[in-house]
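Asker: mind looking at a prediction? Sequence and model below.
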Amino acid sequence: MKRARKKENEMTRTIRILTIFLAPMVALILGISAPGVWADDDDAELEFDEVEFNIEFNSTDNDLGVRGFVDGEPYKKIEIEDPNEKTIAKLKAKKGMKLQGFAELFFESGEPTLEDVSAPEFLARFPEGWYEFEGKTIEGDEIEGETYFSHVIPCGPEIDAVIDDSTVEISWEAPTTVVDPDETGYGPEEVCVDPEELDQELEIVAYEVILEGDERELTFKFDADVEELVIPLSLLEPGTEYKYEVIAIEDSGNQTITEAEFMTPQL
């Protein structure tokens, strides 16, 4: 009887040892053969290299629009969802383009004036919050990205151009006011308010200056602490009217344009 009990105890101990040894082996085999059991589907998706979606306000023409940019693996399909999970845009490649795919995509919307579409109407079309970009690569893999869409819209910078014998000096002052999202008027004196009244923070991070003549266009980019540009007249055509734009870029990516013109002297 004692001998039988001893044998039984030895068998029980052997089974326990086998259980301890086999448990991690089973887990290891499952981990190798079925990664989907452990991995989150979202983690397996590719991400776009860059996505942008923001507002452009032209303070001279008094109009508002949106603009976007998508960069990443060649993709054949893309959708954009607003913070309410409503699809606001969809693009699908076909035939040869479906095989080639998009790599970089830039787009701009129409730009109605504030007289035609007020700020509240415009902003109601594009709620503030996170916008999802979801697509499919040419290999059939899912790819995604997201960006925050802000309602902080700077009013236009004050600009000026002074010409002397050899140069033109373009200068600007940083915006200190923002577009009131609840103002239904369309004049600058009505639309622009102190950001503190709206509990907003305005931070200009960069400027861009664009110069357009009959045959030449020049573009300059500056950090936020630069407020002037001096151009030798030798770089410009004499006796020519130039349109210039100063673009103030806010930390959110929203940007505001102020435009004006100057005439270069005849030789």
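Answerer: Arrived safely.
Asker: please count neighbours and contacts with C-alpha atoms only from this point.
Answerer: Noted.
Asker: which SSE is immediately downstream of the longest strand along the chain?
Answerer: The strand spanning the most residues in the chain, taking DSSP state E as the definition, is strand 63-81. If you walk from strand 63-81 toward the C-terminus, the next helix or strand you reach (DSSP states H and E) is strand 87-92.
Asker: contacts for that next one?
Answerer: With Cα atoms under 8 Å, 6 or more residues apart in numbering as the test, strand 87-92 has contacts from 76-82, 98.
Asker: save the residues you listed as JSON lines, and put in neighbour count and distance to Leu211 too.
Answerer: Rendered in JSON lines, the data for those read as follows (neighbours: other Cα atoms under 10 Å; distance: Cα to Cα, whole Å):
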{"residue": "Lys76", "neighbour count": "22", "distance to Leu211": "36"}
{"residue": "Lys77", "neighbour count": "21", "distance to Leu211": "36"}
{"residue": "Ile78", "neighbour count": "20", "distance to Leu211": "34"}
{"residue": "Glu79", "neighbour count": "16", "distance to Leu211": "35"}
{"residue": "Ile80", "neighbour count": "20", "distance to Leu211": "33"}
{"residue": "Glu81", "neighbour count": "17", "distance to Leu211": "36"}
{"residue": "Asp82", "neighbour count": "20", "distance to Leu211": "35"}
{"residue": "Lys98", "neighbour count": "16", "distance to Leu211": "38"}
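Asker: use this one as the comparison:
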Amino acid sequence: MFARATVVSALVLVAGGLAGRAEAQPAATAAFPVATVHLERNTTDSDYEVVFEVTGAQDGLAELTVLGPDRRTVVAFKAPDSSTLGIRGFRFESPEPSDIKAVKSAYPEGIYEFSGRTSKGAKFAGKSTLSHRVAATPTLVKPATPTATLSVKDLTLAWSPVEGVAAYSVGIKHEESNVNLTAMLPASSTSFAVPDGFLTPGKKYKLAIGAVTREGNITFVETTFTTEK
């Protein structure tokens, strides 16, 4: 036993002496800060879409690939020139068919694998599980109709609770001025107080309330309202 151990030690020393001539080992692969996939359902438009979101580190990504559970490549990005510094953040959205069967076939449930490389050679990887489970649709309480006229001050929007959700998302947008507000609220919430000063008198706004599952899937209902002049 002792003799064998001595030989091993000698081999380690020799290998150490030759390290300068050995090929460089590949750099360790880091985890993406953000690498997710989720399903969105818009019950107002009766459509579905799958969304991929990826955020790298400080350096931009020169390459990004996403493989589905069936090993198909669903995302493949490559920067044409390293001088562009790559891209740090991505949001990929599928088409929005009304046929959920088509979405499920194109993007099956399971683990999606993300891999990327920066222009400096750093490697990143990540995994995210896609589920097809979606929540029920929130029912809007205020505004109750798309023709509602609401105050610009002390305005509280409201909706009925949805069983089994993890959170709610609220989005308010005025498309002409490209002004929007987005908030994520806890599952216990059934209302949202719009900050005074955000709304402008006499304008038409688009409102989206989303019920978010624990898997990150979102069921949206959309409407519009107009502010008092």
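Answerer: Yes, it's here. Please read all numbers here as calculations on a predicted model, not as lab measurements.
Asker: now the TM-score, please.
Answerer: Both chains were compared after superposition, and using TM-score structural alignment, normalised by the length of structure 2 their TM-score is 0.80; 215 aligned residues with a Cα RMSD of 2.9 Å.
Asker: biggest separation within the contacts of strand 87-92 of structure 1, which pair?
Answerer: Within the contacts of strand 87-92 of structure 1, two members stand farthest from each other by Cα to Cα: Asp82 and Lys98, at 25.3 Å.
Asker: one step back: which helices and strands does the longest strand of structure 1 pack with?
Answerer: Contact here means 3 or more Cα pairs under 8 Å, 6 or more residues apart in numbering; DSSP states H and E; on that basis strand 63-81 of structure 1 packs against strand 50-58, strand 87-92, helix 95-100, strand 102-108, strand 129-137.
Asker: I'd like to know which elements the third one is packed against.
Answerer: So that's helix 95-100 of structure 1. Counting contacts by 3+ Cα pairs under 8 Å, 6+ apart, the secondary-structure elements packed against helix 95-100 of structure 1 are strand 63-81.
Asker: quick one: the strand it packs on to strand 129-137, angle?
Answerer: The directions of strand 63-81 of structure 1 and strand 129-137 differ by 50 degrees, with axes from the mean of the first three to the mean of the last three Cα atoms, to 10 degrees as the criterion.
Asker: my guess is Thr223 of structure 2 contacts Lys206, does it?
Answerer: Yes - under the criterion of Cα atoms under 8 Å, Thr223 of structure 2 is in contact with Lys206, at a separation of 6.0 Å.
Asker: which residues sit against the longest helix seen in structure 2?
Answerer: Of all the segments of type helix in structure 2, defined by DSSP state H, the longest one is helix 2-17. Contacts of helix 2-17 of structure 2 with the rest of the structure, by Cα under 8 Å, 6+ apart, involve no residue at all.
Asker: so the following helix or strand past it corresponds to what in structure 1?
Answerer: Proceeding N to C from helix 2-17 of structure 2, the next assigned helix or strand is strand 29-31, under DSSP H and E. Residues 45-47 of structure 1 are where strand 29-31 of structure 2 aligns, with TM-score structural alignment as the criterion.
Asker: who touches that stretch?
Answerer: Stretch 45-47 of structure 1 is touched from outside by 72, 141-145, with contacts defined as Cα under 8 Å, 6+ apart.
Asker: please identify the helix or strand for the residue mapped onto Gly171 of structure 2 from structure 1.
Answerer: Using TM-score structural alignment, the partner of Gly171 of structure 2 in structure 1 is Ile210. Ile210 of structure 1 belongs to strand 204-212 when elements are defined using DSSP H and E.
Asker: can you tell me what part of structure 2 the helix or strand that that strand is followed by aligns to?
Answerer: Following the chain from strand 204-212 of structure 1 toward its C-terminal end, the next helix or strand by DSSP H and E is strand 217-223. Taking TM-score structural alignment as the measure, structure 2 aligns residues 180-186 with strand 217-223 of structure 1.
Asker: burial of Thr29 of structure 2, as a residue count?
Answerer: The burial metric for Thr29 of structure 2, expressed as a neighbour count using other Cα atoms under 10 Å, is 14.
Asker: same deal with the one 10 residues further on?
Answerer: One way to gauge burial is a neighbour count; for Leu39 of structure 2, by other Cα under 10 Å, it gives 24.
Asker: list the contacts for it?
Answerer: Taking Cα under 8 Å, 6+ apart, we find Leu39 of structure 2 in contact with 48-51, 130-132, 134, 216-218.
Asker: let's go with 7 Å and repeat that
Answerer: With Cα atoms under 7 Å, 6 or more residues apart in numbering as the criterion, the residues that contact Leu39 of structure 2 are 49-51, 132, 217-218.
Asker: likewise Thr182 of structure 2?
Answerer: Contacts for Thr182 of structure 2 (Cα under 7 Å, 6+ apart) come out as 170-172.
Asker: would TSV of the residues you listed with distance to Val162 of structure 2 be doable?
Answerer: Below are the contacts of Thr182 of structure 2 laid out as TSV (distance: Cα to Cα, whole Å):
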residue	distance to Val162 of structure 2
Val170	14
Gly171	17
Ile172	20
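Asker: most neighbours of all the residues you listed, which one?
Answerer: Among these, where neighbours are counted by other Cα under 10 Å, the top count belongs to Ile172, at 22 neighbours.
Asker: from the centroid of structure 2, which residue is nearest?
Answerer: Residue closest to the average C-alpha location in structure 2 (Cα atoms, centre = their mean): Glu53, at 3.8 Å.
Asker: and the gap between it and Ala35 of structure 2?
Answerer: Plainly put, Glu53 of structure 2 is 6 Å away from Ala35 of structure 2 if you go by Cα to Cα, to the nearest Å.
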